[in-house]
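> here you go, sequence then predicted model.
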Amino acid sequence: MAATLRNLKIKTSTCKRIVKELHSYEKEVERESAKTADMKAKGADPYDLKQQENVLAESRMMIPDCHKRLEAALTDLKGTLVEIEEELNQKEGPEFEEAQKVITEVEQVLQSTEA
């Protein structure tokens, strides 16, 4: 029994970590976009500008990847929650509350980043 609750905690933590990661990539894209715009405005050297655009493109590529991993982690967490509810006939406790809270947060994050 403890192992399954432990699994639930691990999967909850995984979702939280990926959400943090996604937010940091989004911030990085904002920073790099601003830097790129600033370089263009100041008429930066074309080579330097191209390098900066590559950095920005790489940052942008991390977001869909992170998004996919978050969707997978969310599916995994929901599955584990259902398994525990069925197998242990348990639907409450701190692990459940935390998992439910994280599921709600992750769903909101996924909706807001799909646009």
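Now that the structure is in, tell me what you want to look at.
> from now on I want contacts and neighbour counts done on CA atoms only, so please keep to that.
Fine.
> at which residues are the helices of this protein located?
Ranges of helices within the chain are 2-41, 46-87, 94-114, based on DSSP state H.
> gap between Ile103 and Met61?
Using Cα to Cα, to the nearest Å, Ile103 is found at 24 Å from Met61.
> err, Val106, not the other one
From Val106 to Met61 the distance is 20 Å (Cα to Cα).
> same thing with Thr75?
Shown here: Thr75 relative to Met61, a distance of 22 Å by Cα to Cα.
> what residues sit buried inside stretch 64-77?
Judged by neighbour count using 16 or more other Cα atoms under 10 Å, the buried positions of stretch 64-77 are Cys66, His67, Arg69, Leu70, Glu71, Ala73, Leu74, Asp76, Leu77.
> A further structure is provided below for comparison with the first:
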Amino acid sequence: MIAYKTETKQQEERIERLKAEAGDEFVIKKQMEVLQESKMMILDSHRRLAVAHGVLLQLLEAEVELSETEEYKEAKNMLDSVKLEA
């Protein structure tokens, strides 16, 4: 998701530069379409991350008897380290 955010920022800067240079309107329009696709990918990635986070949380809650295993501890640490943005 970070890569998409970086790409979005770069795309916004590219569009501003094209506008400042009075670039070709067709090129600007196409670059705007690319920007919108990048923004959609951020939303999609966030949605998929939230779903995976929820699935892992449910799995850990359902499998408490495995709480002493390395895999469980690793999954719990991973889950605790992820902060979902709104």
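All right, it came through fine. All of these numbers come straight from a predicted model, not from anything done at the bench.
> what does the TM-score come to for these two?
Once superposed, the chains reach a TM-score of 0.87 (TM-score structural alignment, normalised by the length of structure 2), with 86 aligned residues with a Cα RMSD of 1.4 Å.
> of Ile103 and Met61 of structure 1, which one has the most company?
The neighbour count for Ile103 of structure 1 versus Met61, taken as other Cα atoms under 10 Å, is higher for Ile103 (20 against 13).
> wait, isn't the more buried one in contact with Leu74?
Yes: using Cα atoms under 8 Å, Ile103 of structure 1 is in contact with Leu74, at 6.7 Å.
> excluding chain neighbours, what is closest to the counterpart of Lys39 of structure 2 in structure 1?
Aligned against structure 1 by TM-score structural alignment, Lys39 of structure 2 finds its counterpart in Arg60. Spatial nearest neighbour of Arg60 of structure 1, excluding adjacent residues (Cα to Cα, 6 or more residues apart in numbering): Val29 at 6.2 Å.
> and whichever residue in structure 2 pairs up with the one you found, what does it touch?
Val29 of structure 1 maps onto Thr8 of structure 2 when the alignment is built from TM-score structural alignment. Counting by Cα atoms under 8 Å, 6 or more residues apart in numbering, Thr8 of structure 2 makes contact with Leu35, Ser38, Lys39.
> list the ones among those residues that structure 1 also has?
With both residues aligned by TM-score structural alignment, their matches' Cα atoms under 8 Å, the contacts of the contacts of Thr8 of structure 2 that structure 1 also has are Leu35, Ser38, Lys39.
> looking at those residues, which is nearest Ile15 of structure 2?
Looking at the kept ones among the contacts of Thr8 of structure 2 and their distance to Ile15 of structure 2, the nearest is Leu35, at 8.8 Å (Cα to Cα).
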